[in-house]
Every structure is written in C-alpha cells, then in structure tokens.
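> pasting a predicted model and its sequence here:
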Amino acid sequence: MQLYPEISSPAYVIEQNLLLSNLKLLQRVQQEAGVEIICALKGFSFYHVFPIVKQYLAGSTASSLHEARLAFEEMGMKCHAYTPAYLPSEFPEFMKYASHMTFNSLNQLEQFSSTAKDQGISCGIRINPEYAEVATDMYNPCISGSRLGIRRSDLGSTLPVNVEGLHSHTLCENDSYVLERTLAVIDAKFGDLLHQVKWLNLGGGHLITRADYDVDHLIHVLLTFKAKYPHLHIIMEPGSAVGWQTGFLKSSVLDIVHSAGIDVAILDISFAAHMPDTLEMPYKPRIRNASSEPEVGKPTYRFGGMTCLAGDYYGDYSFDEPLKIGDSIIFEDMIHYTMVKTTTFNGVNLPDIGMIDMHGNYQRFKHFGYESFKDRL
C-alpha cells in the first residue's frame, strides 16, 4: 500500500492545519491566563515554521548557543536561555541572542550574571523543588543527587544579587493537576523568595495540546497562583505540546524476513537513529492502519531499522492485509523530540523534512546526503 506517493521516503512531515490547531490552543491559554508561553527548541526546532509559531506564541527558549542563534535568526527575536553550564568561550555570543538567562548553580550565577545584567539581560536561577511526578528516572530532574537546579536548603532568606527570576522544570508530558501539586510545593518551599523576583518560569513538560488535557483547569490553576503573587510574570515553555500530533514519519518496507516464526519488516528508517525516544523512554509508536497489539489471525510484523544495532527494532503490529516490499509505513506523531535527536549512526541517511500546507500541497524543505553524514565526523 502506497501512501503519500508525492512524498519521498523517508520523511518527517508536519501538517500545517494540525500545527495551527495546537498554536491557537496555546494562544488561548496565554490570553485567558495572562501568562507567556514560549516554544522550547529542545523539543521542537522545526525552524521552517517559526514564522507561523511566532504569530501565536511569545517567543522561544534555548538550551544551547546554537539553539539560541537559531531562534534569533529564524524567529527574529531574542530567546530565554537555560543550560546546566554555560561555556566561558561561548558566553559573549550567547548574550547576543538572549533576553533572559537562567543559571543552574550559584557558581555559574556568580561567574556570569553581572556581565549578563550589564547587557540588559534578566537573570534567574533554576530551583529544584525536590518534587516530580515523572515515571522514568532518565527524565526526572528531581531524583536524588540531581545536578539540575538549586535546592531550597542551599538558598538563604535573601536571593543573591542580580537574580530577577526563578525557573522550575520538573514536568514531563504531565497534566494540569500535576502542575497544581507542583505549584503547591513551590509555594510552600520558595514562597518567601517569590516576593523577591519579577518572574517565575514553570519550564516545559506541560502537554496542553493532548486531547484529554483539562485546559480550563490549567487556566484556573494559573489564575489562582497569579492572584497570590500578582507581581509575578509567569512563563511556560512547552516543546512537545507545540509539535504534539502535528505530523508523521513516512517510511517504506525494504524487505521482509522470517525468523523463528516472526515476520520482520525491514524499513528505510531507524528507531535508534531517527526515533530514539521509542527506545529511551521507552514507548511504542503508533502506526497508521495497524493495531499496536498483535491480533490472532491477522498478519503481524515486527519492524526492524536500518542500523546494525541488534535492538534497532519495535513490534509487534497487526494489519488487515499482508505487507509487501515497497509498502508505506506511517509512524504517527513524529514531529516532537524526533528530528531534534537524529543521528547518522552507521552512516544511515537522515529523513527529508517537509510540510503539507493548508491546501494539501506538500513542500520539501530539506534533503540530506553524504555531506550531512561527513560533517558530523
């Protein structure tokens, strides 16, 4: 079965109408809750659509010099910035692209904040509330011994000089009720310090655009918190929520092999190189026109990637009809935390990047080849 014959395989494809739907919902939260929502480039760096994003969101947040420069060049505005440690050699250039800079430690604050403040940059520190509802330790910034953020016990009753904001990021694809409980902890532990700052950044992990997310409750939670701290400017920086359910990764079946009673379809993509979160999180990606749980009596396949890594596979999926070599396989929801994490391990080529516009027309933005592989080595 051939799907989207006009799109070369493999390719990451964003659908403009779905992106706009997400952006309009995020804009509604901004307007009704009186907060600022910015796009986290670590989860969504699809810069080809930044001109659209900036029409709805207040800006972006960067985790590195390169992300900050990308935001400045492609979105046309300075970004918020946070990284576990700024490089002294990069810091002068980093400041050119940032309006806000958050520091991960008191050492980094002391080293860089005066210089940043002299350039008109608002400085903050990342706090660790020591509370998170994240199931996977790899994504939990509050595990014992975490290097991310400053604990309340390491701060006095008065914030260090130059600090104008606090930044907390403890969520990972969580809902508004987790945020509500997290805010209660922040209030209890850092409430006295909130009176000393101008802004509070609540980080990312707010999956506002998920179908079952209670947006009205989120707005209520934010308005309630703002009523207690009316002087605070509240910032949220989701990445996944921007790209959530906005597009797919098209792939094709190259071969079908039979191994110990299992049919394995070899694809022209790699789970390890092109969808690493499926193995790291882990989670089972959805495939269009397939059942994610094997069904007795139906053709069932395990899918193997292009690399020689033994674990570069996922399965099993059932279909109504047997697969054939050349068939299209569409992995749903593959725009956030996918293309930002790709590698060329084994020299595998990177998927194209493109968009289906509001009129159903496909535009390819980028195609990769040998130079993309060589440039990384």
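Good, I have the coordinates.

> use CA for all of it now, contacts and neighbours both
Will do.

> ok, Ser270 touching Phe303?
No: Ser270 lies out of contact with Phe303 (C-alpha atoms under 8 Å); the separation is 9.6 Å.

> compare the two and say which is more crowded by neighbours.
Ser270 (28 against 22; other C-alpha atoms under 10 Å).

> which residues in this protein form helices?
With helices called from DSSP state H, the chain shows them at 16-33, 50-53, 65-74, 91-97, 106-118, 176-194, 215-228, 240-243, 271-274, 277-280, 370-374.

> put this next to the first one:
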Amino acid sequence: MKIPSPCFVLDEKRLERNLKLIDHVQKSAGIEIILAFKGFAMWSAFPIVRQYMSGATASSLNEVLLCNEEMGVKSHTYCVAYADDEFDDVVAHSSHITFNSLSQYHKFIDRVPDNVSVGLRVNPEWSDVETELYNPSSPVSRLGISSNDLVVLPERVEGLHFHVLCESDSYALEQVIQSFESRFGHHLSNIKWVNMGGGHLMTREGYDTKHLIALIAGFKERHSVDVILEPGSAFAWETGDLHTTILDIVDNGGVKTAIFDGSFTCHMPDCLEMPYRPKLGVGSSEEVSGWHSYRLGGVSCLAGDFLESYWFENPLKIGDSIIFKDMIHYTMVKTSTFNGVKHPAIGILMSNGEFELIKEFGYKDFKNRLS
C-alpha cells in the first residue's frame, strides 16, 4: 500500500529493537521501566510494547483511561494538579498516585484508597537541560516540592518522584541522584520506591547502558528501595518519520521556500519551541558547497511556520517528497488542527516490510475539537 501524504510512519522493527534494549536494562538493574504517554501514546503499537513493559505513566485523566484501556493495567499517575471533579476517576484507575505539591496532597489524601501507593514529586534542583522552557529544576519551578518544604514525610507517602532530564545520558542522571540524595536522602529509609522520571535516552547510539545499570543498582543497594524509570523518547527514538510532499516553491527576496503539506506549528512544534532541526531523508541541515538552499515552510498561515535553510543536491520541484526523520516521540502527541491544517495520517511499516495504514483524519476530526 502506498504511504499517503502527510503521514507519520512507525517502523515496527525499530520499535522492537528499542523495546528489547529497554527490557535488558530493566532486567539487569532489577527495576521497572514504564512507558510515558507524554512522549509516545500511539496505542496501535501498544500490543508490541506490552510484550516487554508491564505499565505506563499518565499525567491526565485521558491518559489514565488510555492506560487502562489499551495497556490493560492501572497507571502510575502524576498530575501537576488534580481537578476535584476528576480525581475519583483518576485514582480509581491508578496503582500509584503522585502529588506535585503538599497542598494537593492534603486536599486529596483522604480520597485515596488504601491499595493505591502515594508519592510526592520533589525538585532535586539539578539538571543538564539548557533550554529554559524545558527545564523543570529551577528553584522557582512549579514542578515538585523543594527540600526546604519537605522536612517530614506526610502519612501514607511511600515514594518520591523526580523528573529533571530531557534526552540526557546516564552521567547526567548520576549528577541528579547526587543532588537528590543530598537534599532528600534522609527520607529514603522511610519509603518503598523512587521514580526517577524520564529523559533517560538509553536507546540513543553511544549511551552507556552499563553505567546506567550499575548506577541504579548501586542506588537500590544503598537505600533498599524499588526504582522506577518512565522515559518517553527512549521508546520511540528513531523509530519513525513524517512523510510530506512539496506543494509549492516560493521565491521572495532571493530566498526560496519549499512549502510542504504539513506544518511545524501544527505537527512538529518542538522544531519552533526547542528549537530543534530534524534531519531529512534526503538533504542536509548543514550547508553543502554547490548544493541548493531552501527554507522549508508549512501550510499554516502563521508567519513563523518555517525552518531556515536546508541544502539539497538537486533543485526541488513540486511533488517531491520531504521526509522528516525521527518524528514519532514527543511529536505525534503534540499535534494540533490549528488553521484546519490536515492532520497527518498514521501508519506502521510492519516487520514484513508492508505498510499498514492505521488512521486517516478529516473534517470531522477538526470540527469535533471545536463547538
């Protein structure tokens, strides 16, 4: 079957490769690694994920319900703040519930059943994240409780949770653990588990998984606690691409812009927010002498819906394919239908080499998000 345009295409073989590596880490370190929906929530691929992972983490009622329905388990749940009219549904479908603040803990703790494990998110105040927009470890961050405010653990708290990394390596985690132990170490003898959040990009080439395994095993041994990791990017890292087609080429002021049938604003917002420059299936993000330069522009009417020049060996023309590499993690989950721009289809390149179209989107999908 021909791949439509635009379309997110997940490569089943690559996903399984990542899952096997993640499974090796969790078994070798004696920990639990769960899928973070905020990074990868393509539930048509969950049957493969379930072969290797036993759970998932959710940060909203909708993600909680997705975990129960499509992963077949109750979720590890952390929300920045729980809505009063949703909390009972959230906690009924959760195995773990983590509060972002002491005020939220005090508001809801009496409504948490005895069989649900209670945790608190804390801020270890160290991170290697350089982009301030994505850095949750600031002393004034809205995410997590500071050590100054957590002198004594409240009743029923069985775990502590932190999440301050983003596509980081194990040596960054080592620094976080040192900061975490210095600020919250005196609580560790009184809890059962520590959730070290996400940002552990163990499936990236060159990542030192042996160091990660030894680091976490050492932490477990020192403190006699269970350890949970919940990476998002690691699961879907380099597992799929966004296929698009050039609709027009605009030449203004000596700058050529290739307009494709997708959008950075609608479909790849990290490219503008981070900012992040994806690699292409054909072409270069770096200047190549003698090659042809083009901006790449989306079809939304937002003036900033473009990325600065990419270089191509041959001149581009209408109808050419533009493939944005590695667009599955933290991309599909952030899409919008702003401007009514057509949402990319979703498909899977199966392990037998055949393409399976999972879903296409149309007018009703756009209309039903509005009123």
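Nice, thanks for sending it over. Keep in mind that what you see is a predicted model, and the values were worked out from it rather than measured.

> circling back: what do Ser270 and Phe303 of the first structure both touch?
In terms of C-alpha atoms under 8 Å, 6 or more residues apart in numbering, Ser270 of the first structure and Phe303 are both contacted by the residues Tyr313.

> I'd like the helices of the first structure as CSV, with mean neighbour count appended.
Shown next, in CSV, are the helices of the first structure (neighbours: other C-alpha atoms under 10 Å):
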stretch, mean neighbour count
helix 16-33, 18
helix 50-53, 18
helix 65-74, 19
helix 91-97, 18
helix 106-118, 16
helix 176-194, 17
helix 215-228, 16
helix 240-243, 28
helix 271-274, 24
helix 277-280, 15
helix 370-374, 12
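
> and the ones you listed: which comes nearest Pro351 of the first structure?
helix 271-274 (7.9 Å; C-alpha to C-alpha).

> how much does the closest one stray from the second structure?
Once fitted to the second structure, helix 271-274 of the first structure is off its aligned match by 0.4 Å on average (mean C-alpha distance after the TM-score superposition for the first structure).

> give me the stretch of the second structure that that helix matches.
Aligned using TM-score structural alignment, helix 271-274 of the first structure spans residues 264-267 in the second structure.

> same check, this time on stretch 89-101 of the first structure
Going by TM-score structural alignment, stretch 89-101 of the first structure sits over residues 85-97 in the second structure.

> neighbouring contacts of that stretch?
For stretch 85-97 of the second structure, using C-alpha under 8 Å, 6+ apart, the contacting residues are 60-61, 64-65, 68, 74-78, 111-113, 115-119.

> so which of the helices of the first structure gets nearest Leu41 of the first structure?
Smallest distance to Leu41 of the first structure across those (C-alpha to C-alpha): 6.6 Å, for helix 65-74.

> average offset between that closest one and the second structure?
Mean deviation for helix 65-74 of the first structure: 0.5 Å (mean C-alpha distance after the TM-score superposition for the first structure).

> run the chain-centre distance for that helix.
16 Å (C-alpha atoms, centre = their mean, to the nearest Å).

> ok, now stretch 206-218 of the second structure?
For stretch 206-218 of the second structure - counting by C-alpha atoms, centre = their mean - the centre lies 21 Å from the chain centre.

> tell me the residue in the second structure aligned with His167 of the first structure.
For His167 of the first structure, the residue aligned by TM-score structural alignment is His161.

> thanks again, I'm all set now.
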